[in-house]
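A.B. asks: Fold the following for me, if possible:
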Amino acid sequence: MCTPHFEIQNGVLAKCMMSGEENVTVTIPDGVTSIGKDTFFDCGLLQSITIPDSVISIGNKAFARCTALENITIPNGVINIGNYVFAGCNSLQSINVSEGNSNYLSCGGVLFDKSKSVLIKYPDGKKDTSYIITDGVTSIGDFAFMYCITLKSITIPNSVTSVGCDAFRWCVLLESIIIPESVTSIGDGAFMYCESLQSITIPETLQAMRSR
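C.D. replies: Here you go, the predicted structure:
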């Protein structure tokens, strides 16, 4: 059995080290206030984690490439979630949020801001082939659907005005998408490596679209 070893400095969980061949369940100690950048990066053994309410911040790439992680719950205290936090978590089917959190919420396992106007992250490991973004969402966040390799169809409502950088990057099965006329900006690399994308409808109202 593997026992994780934590490196904690001034309330920041800087690193979690583990070894062995079995998948691991980790409980972060109460009193930790921040999960640092890259803390669990590439921890392929991490299957389940419990985050205490004392945590207020989750750093960039904190759980990136945790390929065995199946679900996660963001506790009440978290007020900031960094970039690429769940990138490459290809078993992650649900990002849940405690009901008392004042900054984030989850709907169908998809992470939103509390007002449900920003779609922050669709879990990489969800098996659905289509997804309808709910009306009222105004922004599709940076990296929101990145690495969602099962999605073939995504419906964007007329309430959306912006699509973030790398929003659909590596959606390799995405076949077609219609950008509504409400959208005025699309970020860098939004459709990069969408290898199956055969058609994309761009509105005349679009003011900025970058590519790389």
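
A.B. asks: CA atoms for contacts and neighbours, from now on please.
C.D. replies: OK.

A.B. asks: Against I186, how distant is Q9?
C.D. replies: Q9 is 39 Å from I186, where distance means CA to CA, to the nearest Å.

A.B. asks: now swap in K121 and tell me
C.D. replies: K121 is 17 Å from I186, by CA to CA.

A.B. asks: How about T201?
C.D. replies: Noted for T201: a distance of 13 Å to I186, by CA to CA.

A.B. asks: Who has more neighbours out of the two?
C.D. replies: I186 (23 against 11; other CA atoms under 10 Å).

A.B. asks: from what I can see the more buried one touches M209, true?
C.D. replies: Yes - at 4.7 Å, I186 counts as touching M209 under the criterion of CA atoms under 8 Å.

A.B. asks: Would you mind measuring the gap between the ends of stretch 73-81?
C.D. replies: Stretch 73-81 has an end-to-end distance of 13 Å (criterion: CA to CA).

A.B. asks: Now M17: closest residue in space that isn't a chain neighbour?
C.D. replies: Nearest residue to M17, sequence neighbours excluded (CA to CA, 6 or more residues apart in numbering): H5, at 5.1 Å.

A.B. asks: My guess is the one you found contacts V24. True?
C.D. replies: No - here H5 does not reach V24: they are 12.0 Å apart, not a contact under CA under 8 Å.

A.B. asks: more neighbours, the two?
C.D. replies: For H5 and V24, the more surrounded residue by other CA under 10 Å is V24, and the numbers stand at 22 against 12.

A.B. asks: Would you mind measuring from the more buried one to T155?
C.D. replies: Taking CA to CA as the measure, V24 and T155 are separated by 36 Å.

A.B. asks: repeat for M209
C.D. replies: Separation of M209 from T155 (CA to CA): 19 Å.

A.B. asks: Please provide the structure for the following sequence as well, for comparison with the first:
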Amino acid sequence: IDLYKRIPTEAGLGGGSSDAAAVLRALNNYFNQKVEPLELTAMAAHIGSDVPLFLAEKPVRVRGRGEIIESLDFELPVFWGILVHPGIGVSTPHAYAALDAVPNRQPGTSTERLLSRLCDKKEIPINISELLATGLSNDFEPVVLTTYPDIAKAHEIIVSAGALRTLLCGSGSAIFGLARDLQHTNQLVDILTVNFSSIMIVSSSYPDAFNIKQI
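C.D. replies: Down below sits the predicted model:
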């Protein structure tokens, strides 16, 4: 297997896990779907906690350590944004250890509220960005931003550039900036190219693919 990496490592983007899921699916296709979906998901969970997620072909809610996958009945309109890699990596095990060490940590409720609105198809606006901006959250963010000043500075710069919502990706280090539309995305890129050498324009195009353009 020849692997050409486009997703940065130690960035919180699930690059390794998505590669593992892709190999599982490719092997199953090669052998004429001999492994049933539930068994394939169990195999994926044995490889890594977030590998099962990347076997899904529609939006899902993930629970447990990543092995409990619940399909959600909605399709998102297209939305745009930027991904910035600040030039350093974050060790996933270290990030989880730091999160576990936070005393009296309570899970946020904004994500559940957002999913509830998305599952009610009447609540999904044509321009999805404003709705996503109010509901996206990441428990890793305060922990990682406190530990890594360079990532915190990058986060601050993207906020100042005018992104609708700026959020750490997974356990870091990549940062996502949500835009109103493609024009706003290009404006963010114009502002941020002074500060960052690695910026990607990203858009959802579900169910076809997730488009990435390196700047």
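
A.B. asks: TM-score for the pair, please.
C.D. replies: Superposed pair, TM-score by TM-score structural alignment, normalised by the length of the first structure: 0.26. Supporting alignment: 102 aligned residues with a CA RMSD of 6.0 Å.

A.B. asks: In the second structure, where's the longest helix?
C.D. replies: What stands out as the longest helix in the second structure, according to DSSP state H, is helix 15-30.

A.B. asks: If you count neighbours, what's buried in that one?
C.D. replies: 15-21, 24-25, 28 (16 or more other CA atoms under 10 Å).

A.B. asks: Pull the contacting residues for I191 of the second structure.
C.D. replies: Counting by CA atoms under 8 Å, 6 or more residues apart in numbering, I191 of the second structure makes contact with A161.

A.B. asks: what's the helix or strand for it?
C.D. replies: Using DSSP states H and E, I191 of the second structure sits within helix 182-192.

A.B. asks: Moving C-terminal from that helix, which element do we reach first?
C.D. replies: Next along from helix 182-192 of the second structure, by DSSP H and E: strand 199-205.

A.B. asks: List the buried residues in the next helix or strand after that following strand.
C.D. replies: Scanning forward in sequence from strand 199-205 of the second structure by DSSP H and E, the next helix or strand is strand 209-214. Across strand 209-214 of the second structure, burial judged by 16+ other CA under 10 Å covers I212.

A.B. asks: elements contacting strand 209-214 of the second structure?
C.D. replies: Packing partners of strand 209-214 of the second structure (3 or more CA pairs under 8 Å, 6 or more residues apart in numbering; DSSP states H and E): strand 199-205.

A.B. asks: any idea of the angle the strand it packs on forms with helix 182-192?
C.D. replies: Using axes from the mean of the first three to the mean of the last three CA atoms, to 10 degrees, the inter-axis angle of strand 199-205 of the second structure relative to helix 182-192 is 160 degrees.

A.B. asks: what's the angle between strand 199-205 of the second structure and strand 209-214?
C.D. replies: For strand 199-205 of the second structure against strand 209-214, the angle by the same axes, to 10 degrees is 160 degrees.

A.B. asks: Buried residues, strand 199-205 of the second structure. List them.
C.D. replies: Buried-residue list, strand 199-205 of the second structure, by 16+ other CA under 10 Å: 199-204.

A.B. asks: Just put those residues in TSV and tack on distance to S71 of the second structure.
C.D. replies: Shown next, in TSV, are those (distance: CA to CA, whole Å):
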residue	distance to S71 of the second structure
I199	31
M200	28
I201	27
V202	23
S203	21
S204	18
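
A.B. asks: which one of those is nearest A161 of the second structure?
C.D. replies: I199 (13.5 Å; CA to CA).

A.B. asks: how close does the closest one get to A133 of the second structure?
C.D. replies: Distance of I199 of the second structure to A133 of the second structure, computed by CA to CA: 20 Å.

A.B. asks: now swap in T185 of the second structure and tell me
C.D. replies: Distance of T185 of the second structure to A133 of the second structure, given as CA to CA: 14 Å.

A.B. asks: Look at the two and report which has more neighbours.
C.D. replies: Neighbour count, other CA under 10 Å: between T185 of the second structure and A133, T185 has more, with 22 against 19.

A.B. asks: Go ahead and confirm that one touches M200.
C.D. replies: No - taking contacts as CA under 8 Å, T185 of the second structure lies outside contact range of M200: 10.1 Å.

A.B. asks: Need the overlap of contacts for these two.
C.D. replies: Common contacts of T185 of the second structure and M200 (CA under 8 Å, 6+ apart): I82.

A.B. asks: show me the residues around V26 of the first structure that make contact.
C.D. replies: Listed by CA under 8 Å, 6+ apart, the contact partners of V26 of the first structure are 4, 46, 48-50.

A.B. asks: Next, count neighbours for the residue lying closest to S176 of the first structure once chain neighbours are set aside.
C.D. replies: Nearest residue to S176 of the first structure, sequence neighbours excluded (CA to CA, 6+ apart): S199, at 4.9 Å. Other residues lying near S199 of the first structure total 11 when counted by other CA under 10 Å.
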